[in-house]
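1. prediction below, plus the sequence it came from.
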Amino acid sequence: MKRVLLIAAASVSLAASALAQEPGSAPDQPLADARQEARAQALFQDVRCVVCQHESIADSPAGIAGDMRRLVREEIASGSSDAEVRADLVRRWGDYILFKPPVEPGTWLLWFGPLAALLGVGGILAWRGWKKRADTAAEAPLSPDETRRLEELLASGAVRPDPDASSSHD
């Protein structure tokens, strides 16, 4: 009896895991017109898969990528231009869907953020170097009067040696 229950539990577990997986996308049906299919293929390379995020919908095996390819083909077949197809995809999923989002105020950080960070770090390093050079330049040599006073102090023995200093003959 235990064996039957164990087999039944394992079967239910396997069936549940099989049902929990994402269903595969339907096979792609290329457009009949070769020029339209070429346009669709070019658009597939420019559009990011929302599941994989690092792959285009042309390369992604995800079900949503198949749905997006089908959507692009339908729009091209209905006479939409490439710009209209991109605009519709952006309307549905946002600028992130494009591998090359447009340059506009909402995407300035994406486009110019790395350059601004690089310039900021370079500016900080340049400022620190300038400040260090300015600090070392501020140490002017002793005046003749200061040199004479220092020689007098050293000759008179009024300067007590450091008790912790070791002899030079050690």
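-> Everything's here; your move. Numbers count the residues shown, from 1 in each chain.
2. going forward, measure contacts and count neighbours with C-alpha atoms only.
-> Will do.
3. so where's the longest helix in this protein?
-> Ordering each helix of the chain by length in residues (DSSP state H) puts helix 108-137 first.
4. show me which residues of that one are buried.
-> Using 16 or more other CA atoms under 10 Å as the test for burial, helix 108-137 gives residue 111.
5. could you point out the helix or strand that follows that helix?
-> Beyond helix 108-137 on the C-terminal side, the first helix or strand identified by DSSP states H and E is helix 144-156.
6. the residue nearest to residue 76 when sequence neighbours are not counted: neighbour count?
-> Spatial nearest neighbour of residue 76, excluding adjacent residues (CA to CA, 6 or more residues apart in numbering): residue 36 at 6.6 Å. Residues within reach of residue 36, counting by other CA atoms under 10 Å, total 16.
7. structure B:
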Amino acid sequence: MITVNYPISLESLKKLKNGDKILYSGKIILVTPEALKRLNKYYQLEGVPLFNFLGEIVTCGTLNLAHGEIKNIDVSKISEYFEFLFSGGTNSLIVDKISNKILNLLTMYKRPIFKTLEKTINCENSKVLFYKDIKNGGIIECWTKRHPIEIISFENYDLIGNINNA
């Protein structure tokens, strides 16, 4: 396994090959659809981003503070905000199960995606950055250590097999 630490540049990320397994240590931004809707609306009204996703790794799920983990990872819930995230500088998404529709949508952005190899992501030192009023989250910064993930590279789209966790 390859060890990768935060921050990771987009250029370094693109050097990884489809199927590479890595141990990631660093920051993950957990978002909810409601928070992205608010951020996007603010951007449309003001013309400047309220939060900068530049260089970040983003996922969507539920933060379980009692167990210190992100679970129910499902980026399909934020698919209508992919353009907003990637144009805002997001380097990659962490996915678990993903449909062919979402997989095809992600190919447009030409960025490798992280597929988690575990059902949950251990999360340390989490803090809400925006929208504490949103139930089960908002924009939350989480830190993880040595989380196993696999790279899905769209440069080798034909080599992508079943990306859903069992």
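-> Yes, it's here. It should be emphasised that the depicted structure is a prediction, and the values quoted were computed from it without experimental measurement.
8. let me see the TM-score of these two.
-> Once superposed, the chains reach a TM-score of 0.18 (TM-score structural alignment, normalised by the length of structure 2), with 55 aligned residues with a CA RMSD of 5.3 Å.
9. and the residue nearest to residue 76 of structure 1, what element?
-> Per DSSP H and E: helix 34-46 holds residue 36 of structure 1.
10. on the three-state scheme, residue 150 of structure 2 is what?
-> strand (DSSP: H, G, I helix; E, B strand; the rest coil).
11. from residue 23 of structure 2, how far off is it?
-> To residue 23 of structure 2, residue 150 of structure 2 is 9 Å away according to CA to CA, to the nearest Å.
12. these two: which is more packed in?
-> With neighbours defined as other CA under 10 Å, residue 150 of structure 2 and residue 23 compare such that residue 150 has more, 24 against 15.
13. what is the longest helix of structure 2 by residue count?
-> Assigned via DSSP H, structure 2 shows its longest helix as helix 33-46.
14. which element follows it toward the C-terminus?
-> strand 57-60.
15. can you point out the buried residues in the next helix or strand after that following strand?
-> Using DSSP H and E, the helix or strand that directly follows strand 57-60 of structure 2 along the chain is strand 62-64. Residues of strand 62-64 of structure 2 classed as buried: 62-63 (neighbour count, 16+ other CA under 10 Å).
16. what is the very next helix or strand once past strand 62-64 of structure 2 packed up against?
-> Using DSSP H and E, the helix or strand that follows strand 62-64 of structure 2 towards the C-terminus is strand 69-71. In terms of contacts (3 or more CA pairs under 8 Å, 6 or more residues apart in numbering; DSSP states H and E), strand 69-71 of structure 2 is packed against strand 62-64, strand 121-122.
17. which element is residue 83 of structure 1 on?
-> Secondary structure from DSSP H and E places residue 83 of structure 1 in helix 82-93.
18. packing partners for that helix?
-> Applying 3+ CA pairs under 8 Å, 6+ apart, one finds that helix 82-93 of structure 1 contacts helix 63-77.
19. list the helices and strands the helix it packs on packs on?
-> In terms of contacts (3+ CA pairs under 8 Å, 6+ apart), helix 63-77 of structure 1 is packed against helix 34-46, helix 82-93.
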